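> predicted model and sequence below, questions to follow.
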Amino acid sequence: MKLLLLLFLALSGCMQSPGERGASDPVKPIDERPAAAETKEGEFVYRLVSERSEYESGGEVVLYAELIYTGPEESVTIYHAASPFSFPIRETTRGYEIGYMMNQPLLHTELRRNVPLRETYVKSGGFGEQDEREYVEFMKRFWKEGFPEGEYIVNGSADFFVGNGPDDSDKIDYRIEATVSFAVKGS
């Protein structure tokens, strides 16, 4: 009987109503989410940073990503799209996605050991005819005034490969991810 009761309590603790969940992950209160995150994979460190955990409505939101090569060579060449960095954002209050689009040429960048490659977030995202009116208004406001009031999660990544070009049999693909969050409050 005790085992059955423990099993019931464990299962009920894992259940959440739909209003308590995001699209795929539970959404933590903003004060429990980091404004900076770092992930190490192989000889690379990826950092994603929001300069603040809370911004004023209409103010500038400063996000940036860094990629650092930490391996034994003096430098390494990485291959990537227009940028190795991507900044897709989810506004959790309304459940809106702010996509991060970029051109897809094959470019290369030389990373020197322990010298960060840094890129600051620039606005991206859009809407189409099929989108709901509320989302279209949200995106128009985003483009005109900056981030509207709400809570935001940035699921950033560095996506690149190393090797001697796209046909190299020794090519190693990397997709290093980190997540940060911030809130935008009314002024």
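Received, thanks.
> for the rest of this, base every contact and every neighbour count on C-alpha atoms.
Fine.
> count the residues that sit near Ser86.
20 (other Cα atoms under 10 Å).
> so it touches Gly156, yeah?
Yes. Contact status for Ser86 versus Gly156: in contact at 5.5 Å, counting by Cα atoms under 8 Å.
> SS state for the residue nearest to Leu48 when sequence neighbours are not counted?
Spatial nearest neighbour of Leu48, chain neighbours left out: Ala65 (4.5 Å); criterion: Cα to Cα, 6 or more residues apart in numbering. Three-state assignment for Ala65 (DSSP: H, G, I helix; E, B strand; the rest coil): strand.
> let's bring in a second model and compare:
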Amino acid sequence: MKKIFLLIFILIALVACGTAKQDDEQIFSKDNKGIMDDFIFQLKSEKDTYTLNEPLQIYAQLEYVGESDEITIYHASSPFILELKELNTNFDFGYAMDTPLLSSTLKKREPLRIPYSFSGGYNEFSPDDYVQFVNKLMDGEFPIGRYVITGKTDFYIETDEAKQTYNMEQSIEFEVVEN
């Protein structure tokens, strides 16, 4: 009985030791895809690491794969919301967008692709280092760091029965390093 108890104790100790989080490990996801009904939403970076002042090759893509030849979706300025966060400074940049009601017609298997562009800002209460960071991003310069872009869809379609809303979310991570 003592051996069984000792064996169980050792197993519990080993399992507890093996579940430590490894924060130093760099895990980058540069391509994520979500599917909802007849739509595929993809958030993609062509690279997981960019050099300082290198243009980002990141885009959001929505593809219709339903039975009809085409479908009309309704959305604000864009069917995508692309939020940015810098992980080293923990700066979280929202996403500003005009909100008129627009429509786009998606043809079957012809993706709507929109490249990422920074769309954040600051106000009079923002700290100076945040303001400087935002100004660089507005100029198209991503400072050295690790970033996460969270992409979301926000659109709807109208059917005979009702309005169907589509909200999907994907995130990708990338890094900007010294040349």
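Great, that's in hand. Given the structure is predicted, the values throughout are model-derived calculations rather than measurements.
> mind listing what the corresponding residue of structure 2 for the residue nearest to Leu48 of structure 1 touches?
By TM-score structural alignment, Ala65 of structure 1 lines up with Ala60 in structure 2. Contact analysis of Ala60 of structure 2 by Cα atoms under 8 Å, 6 or more residues apart in numbering lists Phe41, Gln42, Leu43, Lys44, Phe80, Arg113, Ile114, Pro115, Tyr116, Gly151.
> please, which helix or strand holds the residue positioned nearest the centre of structure 2?
What sits nearest the mean C-alpha location of structure 2, by Cα atoms, centre = their mean, is Thr150, with 2.3 Å. Per DSSP states H and E, Thr150 of structure 2 falls inside strand 145-158.
> also Leu7 of structure 2?
helix 2-18.
> check which element follows that helix along the chain.
Scanning forward in sequence from helix 2-18 of structure 2 by DSSP H and E, the next helix or strand is strand 31-36.
> okay, that following strand sits on what stretch of structure 1?
Under the criterion TM-score structural alignment, strand 31-36 of structure 2 matches residues 36-41.
> contacts for the matching stretch?
Val45, Tyr46, Arg47, Leu48, Val49, Ser50, Glu51, Ile176, Glu177, Ala178, Thr179, Val180.
> and stretch 168-179 of structure 2, by the same measure?
28-34, 36, 41-45, 47-52, 142-154.
> repeat the analysis, applying 7 Å as the threshold.
Applying Cα atoms under 7 Å, 6 or more residues apart in numbering, the contact partners of stretch 168-179 of structure 2 are 28-34, 43, 48-52, 143-153.
> what residues sit buried inside that stretch?
Buried residues in stretch 168-179 of structure 2, defined by neighbour count with 16 or more other Cα atoms under 10 Å: Met168, Glu169, Gln170, Ser171, Ile172, Glu173, Phe174, Glu175, Val176, Val177.
> any idea of the angle the longest strand along structure 2 forms with strand 145-158?
Counting by DSSP state E, the longest strand found in structure 2 is strand 70-86. Interaxial angle, strand 70-86 of structure 2 versus strand 145-158 (axes from the mean of the first three to the mean of the last three Cα atoms, to 10 degrees): 160 degrees.
> specify, as a residue range, where strand 70-86 of structure 2 falls in structure 1.
Aligning strand 70-86 of structure 2 against structure 1 (TM-score structural alignment) gives residues 75-91.
> measure the matching stretch end to end?
By Cα to Cα, to the nearest Å, the extent of stretch 75-91 of structure 1 from end to end equals 38 Å.
> same check, this time on stretch 121-137 of structure 1
Taking Cα to Cα as the measure, stretch 121-137 of structure 1 stretches 22 Å from start to finish.
> what span of structure 2 is the helix or strand hosting Glu110 of structure 1 aligned with?
Using DSSP H and E, Glu110 of structure 1 sits in strand 107-112. Using TM-score structural alignment, strand 107-112 of structure 1 lines up with residues 102-107 of structure 2.
> mind listing what's buried in that stretch?
When burial is assessed from 16+ other Cα under 10 Å, stretch 102-107 of structure 2 yields the following buried residues: Ser103, Leu106, Lys107.
> since that was my last question, I'll sign off now.
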